[in-house]
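**Q** One predicted model, sequence on top.
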Amino acid sequence: MKAFQAVTEAIATEGLDHLFAVMGDANQDVIVDLGERHGTTFVHAHHEAGAVGMADGYARFSGRPGLASVTQGPGYTNATTSLVAARLHRTPLMVVAGHTSLRDPYNPQGMVDQSALARLTTEANVRLDSVHNVDYCLGEAFRQIKVRKGPFILNLPQDIQQTEMPDPSWSYRPMYCPHSLQPPRTEDVEEAAKLLAAAKRPTILCGLGARNAQAESEIRRLAEHLGAPVAVTVLAAGFCADYPQYLGISGGLGSDLTVNTLTESDVMVVVGASLNEWTTHFGKILENGKRIIQIDDRPDAFGWFARVAIGMAADAGTAVAALADRLGETMAARQPDAGLAQRIQEQDRKLRSVRFTDGDATDPRRAALYLEDALPKDDRILVLDGGHAAMVCTKALTAPRAENWSIGWDFGAVGQGLAIAIGACFARPGERVTHVTADGSFMMNVADFQTAVRHKLPLTVMVFNDNALGQEKHDLIHKKLNPSYADMPQPDFAKLAAGFGAKGFTVRTPDDLGEIDRALAVEEGPVVVDVRINGDVELAVSWEIAKHLS
């Protein structure tokens, strides 16, 4: 057995059965061995950023680790943006990276220090320098993606790959302990329970950490006992969505009702959220001297953005369950605010009562609300991407469950969403994925739309098309600079889809919105809808966010 075969055996034994990759000379043996000897499903992407993005999307929507592979040098550097996005999303993801032979230090493809770059992008990597440390390298890799959670890069030099293992009877054995749920300190639970018992207007804010911990039932039990509303970060949209006092997304991408309700609360339980300036609407929801109880399994999550009254470094579900149990012993359940449910409904009506400005195209708000009504309510799967168009759609579109929602801008990068959506299709076979994006975002990685066509994936791509970089164009106008520099005339996306072998539809004006229904009625294969939007429409939060970014 050669070293690369030991690696593929470990991968197969750990149950990673979908490989997203771009083949090169330094990873082809790994790819073929996984497919031929272990029956791994191989998805050949057109670009390494797409391959890693697909593995990221697969992990997000399957709940299992993703697996990608790239070759050495330029193949490796091409994957960088997707690796950082996966790190920021805390995605459990292994990247098997080809590496130049250690005996060939002057190979131009080895001019980039892949280990150093990995430390910058993922903070987790190892290079297989000898067949004698195969077990160590595999232990480090699976400890990261299955225990610590996050992406890991396994660099495999070509010459070491082909070296025979010293023990001909070698077999893979896991070299890590299973993930154990960290409980909260008893004194923290006691103090938090007292704080909540005395609260007049408690609220709960949940983030990606709560979603990843699958703590929905525990959080709902706590919310029902407190009579407290639940809001979420944009990464956890849909979490507790069927709870009657679900407020939706906090911050500028959410509603005024959500921001105001959180601002007016006196005690806020924050579960798995960092309280960054986007979630807190630039600090607004932290006002009024409120006390914060923060629960997070990351030891560095506390106190950066806000002073925390009580910080619990613990598993979200375990800590919330302990807190709910203690409150059940010390205080009677409270009735929720009777008027809040009505205000939530009024907020939805307010969103729909806006005066649309279509011009010669379609107001993006009108198109997004039409899509919200046209999509199935209970089983929609959404992946959002883009700039200003993504803001519009985030405000209009809802997710029935957190596991049916994801965004592509974890790293603030447009263009990631298509790969994530393709990965979602493989993670949830038989379920249609709707990818809502913008023209600039879609074109950035459009080559991998052919991957979706090649595999006949149930993928619907809604392209909000203003023939420009919409957010940047609005920014230039506010700065009194020539906005034409942000113009970017695009191809006819319906014809482009047909050229790829997919179905294409076009919405030019509000009279054409029925084309969205026709597109959603397609049962097999990928679909693209070119929604021509009025690029002059700007959300108020657009410039507000831009000012804070600058």
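**A** Great, that's in hand. All values derive from a computational prediction rather than experimental measurement.
**Q** from here on, contacts and neighbour counts on C-alpha atoms
**A** Fine.
**Q** Over to residue 430. Which of the three states is it?
**A** With DSSP: H, G, I helix; E, B strand; the rest coil as the basis, residue 430 sits in coil.
**Q** List the contacts of it.
**A** Counting by CA atoms under 8 Å, 6 or more residues apart in numbering, residue 430 touches residue 458.
**Q** Report how many residues lie close to residue 170.
**A** Residue 170: 10 surrounding residues under other CA atoms under 10 Å.
**Q** I'd like the distance between it and residue 1.
**A** 8 Å (CA to CA, to the nearest Å).
**Q** Just give the nearest non-adjacent residue to residue 488, would you?
**A** residue 468 (4.4 Å; CA to CA, 6 or more residues apart in numbering).
**Q** so what's the one you found up against?
**A** 439, 440, 486, 487, 488, 489, 535.
**Q** The last one contacts residue 470, correct?
**A** Yes. The pair formed by residue 535 and residue 470 meets the contact definition of CA atoms under 8 Å, at 6.4 Å.
**Q** how about residue 507, what does it touch?
**A** Going by CA under 8 Å, 6+ apart, the list of residues near residue 507 reads 362, 513, 515, 516, 529, 530, 531, 532.
**Q** what do you get if the cut-off is 6 Å, keeping everything else the same?
**A** The contact partners of residue 507, by CA atoms under 6 Å, 6 or more residues apart in numbering, come to 513, 531, 532.
**Q** so how far is stretch 424-442 off the chain centroid?
**A** Once both centres are worked out by CA atoms, centre = their mean, to the nearest Å, stretch 424-442 turns out to sit 12 Å from its chain's centre.
**Q** what comes up buried for it?
**A** 424-428, 431-442 (16 or more other CA atoms under 10 Å).
**Q** Any idea how far apart the tips of it sit?
**A** Terminal-residue distance, stretch 424-442 (CA to CA): 17 Å.
**Q** Quickly note the distance from the residue nearest to residue 488 to residue 525.
**A** Counting by CA to CA - residue 468 and residue 525 are separated by 28 Å.
**Q** show me where the stretch 201-350 of the chain has strands.
**A** Here the stretch 201-350 of the chain has its strands, by DSSP state E, counting those that start in this stretch, at 202-206, 230-232, 246-249, 267-271, 291-296, 310-313.
**Q** okay, pairing it with this:
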Amino acid sequence: MASTVAEIIVDTLCQAGARRCWGIVGDTINHFTDAVRKSDLRWVHVRHEEAGALAAGGEGYLTGELAVCAGTCGPGSLHFVNGIFESHRNGAPVVLIASDVARAEAGLRFPQEVDQRKIYEQASVFCEYVSHPDQARRITTLAAQAALTRGGVAVVIVNGDMFTETTDDRLEWRVHRPSSVLRPSDDELDALARDLDSAARVTIYAGIGARGAAARVVQLAGLLKAPIVHTSRAKEFIEPNNPFNIGMTGILGNRAGVEAIDAADIMLCLGTDFAWTQFYPDARYVIQIDSDPTHLGRRAPIRTGLVGDVGATIEALLPRLKTRSDSAHLDRSLKRWAADREGYAKLACAHDDALIHPQTVAQTLDTLAADDAIFTADGGSPMVWLLRHVTANGRRSFLTSLLHGTMANAYPQAMGMAAAFPGRQVIAMCGDGGMTMLMGDLLTLVQEKLPIKLLVFNNGSLGFVEMEQRVEGLIDSFTELKNPDFAKLAEVCGISGWRVDTGPELEPAMRRWLAAEGPALLDVHVNRVELVMPPKVEIGQVASTALFGVRAVLDGRSREVVQLLRDNFLR
């Protein structure tokens, strides 16, 4: 029986496990959306395609299953771009159906014609046109398979008139999801074991590639008496139930993580592609294990690079290792980590009635949120407060924009997560800049009945940018935001809203906000001049901040300088 290309694409996506398609209907995808209407695939109508791509990415990242978004030709598909880059860099399995103008007009600069392939090739694991009706199932199957097995976005480009073409569709193309074992050779594992046994101090650095292998990483650390430092993306699964965890390195990290790496004879990198070269030791101290050979030595020179899945590699390595008895390196690292946590807790408690520190907000949220809550956070300071003050317990899930570093990712990603997990509490930690960037999709929360809890860190500025400018010794410029009353705005949209201006209001309002039925927004006015302090404050950073102080005083802002010093250096 003949089927249209639109019907075949939708059927193939459903068979590959897709349950939702995020997008905005219109012209070149009308026949596709009509096929969705008649299928088991649910259409989720967003107000901006970027939000749809972020939602699909959030869904795919958390479930590990295929998520879908679709857009019209020209502007419709182009609006997906930033969300597609974010989702792709997170490794979320997403298929984008990007439509184009009718074939008769292609190549003639027809209105809204765009070369989709050139745009999306740089942010996809697969990007192809359906050039003939007989290709529809085959191309869509290959796209879904690439997204699921390689981890990323796959793009299927379809001319609008192609959706109406028919074919008998006799060949049974289907998605294959093999489960293979990848590890270094026996000779490589023997050499690795010798290196680890001969090193007095080993520090493990675990990244997203250790997802699913946390128990093995802990087992290895116990054998080596090695502290475990983790990347930001690995917080969710490395932090819980881990007696060897000592936090993170990098600008968002803590002293224990930085010092444990600096003091190590071997930094054993497990499934991490951490980008900041200045936080790596000299090459002779670094051994890297990654499933992708192109990642080996990509960020910094290394002594040894091995290809393998983290869990399978550790399983094969453990019998080759001797049990270490000296725990001095581990003990020092754990002591430093305890001091780091004490410092974070002190910052969270240091507030008065008239001034709410963002750390206090995050700490209160950590205490009141559900044990299995899902958290997202906007790129910038909300991401920092999540990473430092919200506890991973093995049941909670986290997603932040750490590779693409975009604004406005938090609540759109939360939309996808809430749709996929309707029984769990989903919390988006939003900056006021991020919230206002994609504010139109507040209406999607109401229309699609997505009970997301939105927490707005309202400091009236692009806070992270202000910090960057000040650390460079500059007067912060063009960062001020004139915000609405977000609580009232939420209520106009049909969302429950609360506003908090003073410390005593925070906990009771947060309790009511978390307990509210449906979507809810909590607007908290936090300290504007809060610095995100790095794990080590360098002389250059102090000098630059001092230079900002001099310039700000000369610019008539002495009160702000005093508050900056009091809140960040004198407490």
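**A** In hand now; what should we look at? In this text, all values refer to a predicted model and were calculated from it rather than measured experimentally.
**Q** Need the TM-score between these chains.
**A** Put the two chains on top of each other and the TM-score (TM-score structural alignment, normalised by the length of the first structure) is 0.90; 533 aligned residues with a CA RMSD of 2.6 Å.
**Q** ok so, going back, the strands of the stretch 201-350 of the first structure: which one's closest to residue 180 of the first structure?
**A** strand 310-313 (13.4 Å; CA to CA).
**Q** Which elements pack onto the closest one?
**A** strand 291-296 (3 or more CA pairs under 6 Å, 6 or more residues apart in numbering; DSSP states H and E).
**Q** Mean deviation, the strand it packs on versus the second structure?
**A** Mean deviation of strand 291-296 of the first structure relative to the second structure after superposition (mean CA distance after the TM-score superposition for the first structure): 1.7 Å.
**Q** What range does that strand cover in the second structure?
**A** Counting by TM-score structural alignment, strand 291-296 of the first structure pairs with residues 285-290 of the second structure.
**Q** now do stretch 497-504 of the first structure
**A** Under TM-score structural alignment, the match for stretch 497-504 of the first structure is residues 490-497.
**Q** mind checking the end-to-end distance for the matching stretch?
**A** End-to-end for stretch 490-497 of the second structure, by CA to CA: 6 Å.
**Q** just stretch 478-494 of the first structure next, same as before
**A** 33 Å.
**Q** how much space is there between residue 493 of the second structure and residue 427 of the second structure?
**A** Taken as CA to CA, the span from residue 493 of the second structure to residue 427 of the second structure is 18 Å.
**Q** count of residues packed around the residue nearest to residue 534 of the second structure when sequence neighbours are not counted?
**A** Leaving aside its sequence neighbours, residue 534 of the second structure sits nearest to residue 251 (CA to CA, 6+ apart; 5.0 Å). Per other CA under 10 Å, the neighbour tally for residue 251 of the second structure reads 15.
**Q** Does residue 251 of the second structure touch residue 537 like I think?
**A** No. Counting by CA atoms under 6 Å, residue 251 of the second structure stays clear of residue 537, with 10.0 Å between them.
**Q** any idea what sits nearest the equivalent of residue 363 of the second structure over in the first structure, other than its immediate chain neighbours?
**A** Using TM-score structural alignment, the partner of residue 363 of the second structure in the first structure is residue 369. Nearest in space to residue 369 of the first structure, with sequence neighbours left out and distances taken as CA to CA, 6+ apart, is residue 396 at 5.7 Å.
**Q** same thing with residue 298 of the first structure?
**A** residue 313 (6.7 Å).
**Q** residue in the second structure matching the one you found?
**A** So residue 313 of the first structure corresponds to residue 307, using TM-score structural alignment.
**Q** quick one: contacts for that match?
**A** 184, 289, 290, 291, 293.
**Q** out of those, which are buried?
**A** By 16+ other CA under 10 Å, these give 184, 289, 290, 291 as buried.
**Q** how about the residue nearest to the third one when sequence neighbours are not counted, what does it touch?
**A** Leaving aside its chain neighbours, residue 290 of the second structure sits nearest to residue 271 (4.8 Å; criterion: CA to CA, 6+ apart). Going by CA under 6 Å, 6+ apart, residue 271 of the second structure touches 207, 209, 210, 290.
**Q** can we see that at 10 Å?
**A** 205-211, 231, 234, 288-292, 295-296, 307-311 (CA atoms under 10 Å, 6 or more residues apart in numbering).
**Q** those strands in the stretch 351-500 of the first structure, which residues are they?
**A** 381-384, 405-407, 433-438, 459-465.
**Q** And those strands: which comes nearest residue 224 of the first structure?
**A** Nearest of the strands of the stretch 351-500 of the first structure (CA to CA): strand 405-407, 24.2 Å.
**Q** and the closest one, what other elements does it pack with?
**A** helix 48-62, strand 381-384, helix 417-427, strand 433-438 (3 or more CA pairs under 10 Å, 6 or more residues apart in numbering; DSSP states H and E).
**Q** Now tabulate the ones you listed in a markdown table and tack on distance to residue 402 of the first structure.
**A** A markdown table is the format used below for those (distance: least, CA to CA, whole Å):
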| stretch | distance to residue 402 of the first structure |
| --- | --- |
| helix 48-62 | 10 |
| strand 381-384 | 10 |
| helix 417-427 | 13 |
| strand 433-438 | 14 |
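**Q** These: which one's closest to residue 328 of the first structure?
**A** That would be helix 48-62 among these, by CA to CA, at 33.9 Å.
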